[in-house]
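*Asks:* The sequence and its predicted three-dimensional model are supplied below.
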Amino acid sequence: MSETILEVKNLRTYFKRKDGIVKAVDGISYKLGRGETLAIVGESGSGKSVSVTSIMGLIKTSRVAQVQGEAIFKGQDLFKLSSRKLRDIRGNEISMIFQDPMSSLNPTMKIGEQIIEPLLWHGKANRTEAKQLGLKLLEEVGIPSPETRFNNYPFEFSGGMRQRVMIAMALIGNPDLLIADEPTTALDVTVQAQILGLIQEMQKKKNTSIILITHDLAVASSFCSRVIVMYAGHVMEEGPMSEFIRNPVHPYSQGLLNSTPILGDKRERLEAIKGQPPNLKNIPIGCPFAPRCGKCMDICRREAPPVAQVGVQHNVYCWLCADQTQRKEGPRNGKE
């Protein structure tokens, strides 16, 4: 791996409720190299979005939330920085494309002002330069008549066009790390390809690192070099994307791929994963996927699985891949 730009260590994000504690993210760790593109995939509610909003400092320890662990970005632990220092980093060195453009744009501000705000806030350009960059980006993300649209309000845009505005806002500062949370959900296929191409072009120019959160394994496999599979706040499998697509090892990973339509596949029916994800207030003891796993063993229901290396930088958290010594001794990944 190239120089590490982000290292997440044992990240846990819990939410306190009257009826219990929701363990949205429960001890995940990974590294991201400079210029690398990492996909985080999994079902809704697996903790993908919560993990990255925690890293961004948008979820902080309070009366109702608890964030633990480390997020080392360019040698600094983001969780230990002051609010002012975090503001200097967000929108400048780290940008994020949020999942919901309907609620992420300020309805009282013209979209042009919102797009150029990061440049003005961080002193990267004067207003004239910022406007020219904003108009150029609006055109690149496929907004027609950018001169006119620059002065429109969010309610004058469709959902897909608001999504493109969000993408322009994230890209305008040329960040070192771009976090994209379902960036192409509201876009049609042709615009989706255009946007992903624009992000890749920016990545090549500045060697930007990218975390892509998506349900679309087809997009992830064509865009990302590495993948992390999450389930119930845990990492199930991680490794190079090419090897993951060719040889998924964890039963949950296999289930995700088997339920994904593939062009040219002659199967009459897709194979859905049976059952439902667990209640995050009451995650099963042992492997969280055990109640839905067709290959579950007794030990899977008793103890958290250890990490097993099944290839070069390809790790799986599953008792099926553990050797006999690990099965006798129990997990070695720090989980209890």
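*Replies:* Received the coordinates, thanks.

*Asks:* Could you use CA atoms for every contact and neighbour count after this?
*Replies:* Noted.

*Asks:* Pull the contacting residues for Phe223.
*Replies:* 37, 196 (CA atoms under 8 Å, 6 or more residues apart in numbering).

*Asks:* Apply 10 Å and report the result again.
*Replies:* 37-39, 196-197, 199-200, 212, 217, 241 (CA atoms under 10 Å, 6 or more residues apart in numbering).

*Asks:* same deal with Asn10?
*Replies:* By CA under 10 Å, 6+ apart, the neighbours of Asn10 are 25-30, 68-71, 334.

*Asks:* rerun at 7 Å
*Replies:* Applying CA atoms under 7 Å, 6 or more residues apart in numbering to Asn10 gives the contacts 27-29, 69-70.

*Asks:* Narrow the contacts of Phe223 to those that are buried.
*Replies:* Using 16 or more other CA atoms under 10 Å as the burial test, the contacts of Phe223 include 37-39, 196, 199-200, 212, 217, 241 as buried.

*Asks:* A further structure is provided below for comparison with the first:
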Amino acid sequence: MATPPFLELTTRAREIFRLVVEEYLDTGVPVGSRTLAGGGALNLSPASIRSVLADLEKLGLLAAPHTSAGRLPTESGLRLFVDGMMQVAEPTREERAAIQSRLAEPGPIEAALEATSAILSDLSACAGVVMVPQREARLKQLSLVSIAERRVLAIMVGDDGAVENRIIELAAPVQAAALEEASNYITAHLAGRTLAEAGMAMRTDIASGRSALDAASHDLIERGIAVWSEDAARRPVLIVRGQANLLDESAVSDLERVRSLLDDLENKQSVADLLDMARDARATRIFIGSENRLFALSGSSVIASPYRDREGRVIGVVGVIGPTRLNYARVVPMVDFTARSLGRSLDKFIG
């Protein structure tokens, strides 16, 4: 059944529906007519409220887990609430300060991404997730050091300050002079280029006769660039922190749902694919329960927002994963603020 537009509900139905959703999101307990009548916000009898609740249930916006129980919002009801009724609460001064101070801490780009995932987890009581910027590394320096007759250690430094060590297996021994020549060539001629650009530039120089590299040095550079490129392609694209937050009181009575959720989180590529759907969004995206296939069984929600560089280009996605009973009004603007803060903090690495 299609969710009715917000304006098709009567004023009374909208108010009762809003109160049910807000009470449920706050307590996690189905909401009954006596609770609503006793709250003082409605000048209606329990019988009148029950009639409206029944109508909202017929519309597919509320559900009753048991015959004698109160009502709770369905996924369709939560979607209607989020899109048409929710009043967002901007992050508090303390929350903004906490986010900004964590992102201002010195360290490599990985530390900023780790901090983002951790602070979102802490503040939202959910699992915080950050998709690593999908960009090609740019070379700054490369050193090649012989560690065995046919093995070379490649020490590679990216323009973001990241240092990586890789072992290169050689088909035949190489002289120390070739190692030095290859190291000097990359640093002098290929610095500032992506791996693909560096490989193309080197091959162009050799083909045109502008390079004095001998065959051994050429092979070393090709192998070094290939090793780094291959490793980058295999690198995890997602940082997840705070899975323990998902083990709340409801987990005791619904262990299968939590087990399903934790299994889903282990599949980082699938989570990254889901977050990638938010890359083209102008604002924060909200996926509720079965709206995404990945978390359909666990009944979880995802709130995600793209973060951008100083030129407005999307370079990654940040968000939280938690139960559908989230404080959307608080978490949505928090994710949005974190995404904007992260984009600004990464300027020092990718500017």
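*Replies:* The structure has been received and is ready for your questions. Just so we're clear, the structure is a prediction, and the values are computed from it rather than from any experiment.

*Asks:* what's the TM-score here?
*Replies:* Scored against TM-score structural alignment, normalised by the length of the first structure, the superposed chains reach a TM-score of 0.26; 144 aligned residues with a CA RMSD of 6.3 Å.

*Asks:* quick one on the thing from earlier: next, format the buried ones among the contacts of Phe223 of the first structure as JSON lines and append distance to Gln76 of the first structure and secondary structure.
*Replies:* JSON lines is the format used below for those (distance: CA to CA, whole Å; DSSP: H, G, I helix; E, B strand; the rest coil):
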{"residue": "Thr37", "distance to Gln76 of the first structure": "21", "secondary structure": "strand"}
{"residue": "Leu38", "distance to Gln76 of the first structure": "20", "secondary structure": "strand"}
{"residue": "Ala39", "distance to Gln76 of the first structure": "23", "secondary structure": "strand"}
{"residue": "Leu196", "distance to Gln76 of the first structure": "29", "secondary structure": "helix"}
{"residue": "Ile199", "distance to Gln76 of the first structure": "26", "secondary structure": "helix"}
{"residue": "Gln200", "distance to Gln76 of the first structure": "26", "secondary structure": "helix"}
{"residue": "Leu212", "distance to Gln76 of the first structure": "22", "secondary structure": "strand"}
{"residue": "Leu217", "distance to Gln76 of the first structure": "32", "secondary structure": "helix"}
{"residue": "Met241", "distance to Gln76 of the first structure": "28", "secondary structure": "helix"}
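
*Asks:* What are the buried residues along stretch 48-58 of the first structure?
*Replies:* Buried residues in stretch 48-58 of the first structure, counted by 16+ other CA under 10 Å: 48-57.

*Asks:* Identify the farthest-apart pair in those.
*Replies:* Comparing all pairs in the buried residues of stretch 48-58 of the first structure by CA to CA, the longest separation belongs to Lys48 and Gly57, at 14.9 Å.

*Asks:* if we can go back for a sec, now, among the buried ones among the contacts of Phe223 of the first structure, which is nearest to Leu86 of the first structure?
*Replies:* Nearest to Leu86 of the first structure among those, with distances taken as CA to CA, is Leu212, at 21.3 Å.

*Asks:* which residues does Leu137 of the first structure contact?
*Replies:* Ala168.

*Asks:* Is it in a helix, a strand, or coil?
*Replies:* Under the three-state scheme (DSSP: H, G, I helix; E, B strand; the rest coil), Leu137 of the first structure adopts helix.

*Asks:* Tabulate the buried ones among the contacts of Phe223 of the first structure (a markdown table), appending distance to Glu113 of the first structure.
*Replies:* Putting those into a markdown table (distance: CA to CA, whole Å) gives the following:
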| residue | distance to Glu113 of the first structure |
| --- | --- |
| Thr37 | 29 |
| Leu38 | 31 |
| Ala39 | 31 |
| Leu196 | 24 |
| Ile199 | 22 |
| Gln200 | 25 |
| Leu212 | 26 |
| Leu217 | 34 |
| Met241 | 38 |
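
*Asks:* Would you map the strands across the stretch 51-200 of the first structure?
*Replies:* 65-73, 76-77, 94-97, 177-181 (DSSP state E, counting those that start in this stretch).

*Asks:* Can you say which of those is nearest to Ser222 of the first structure?
*Replies:* Going by CA to CA, the one of these nearest Ser222 of the first structure is strand 177-181, 15.2 Å.

*Asks:* Give me the buried positions along that closest one.
*Replies:* 177-181.

*Asks:* Switch these over to TSV; also include distance to Leu11 of the first structure.
*Replies:* As requested, those are arranged in TSV below (distance: CA to CA, whole Å):
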residue	distance to Leu11 of the first structure
Leu177	18
Leu178	19
Ile179	17
Ala180	19
Asp181	18
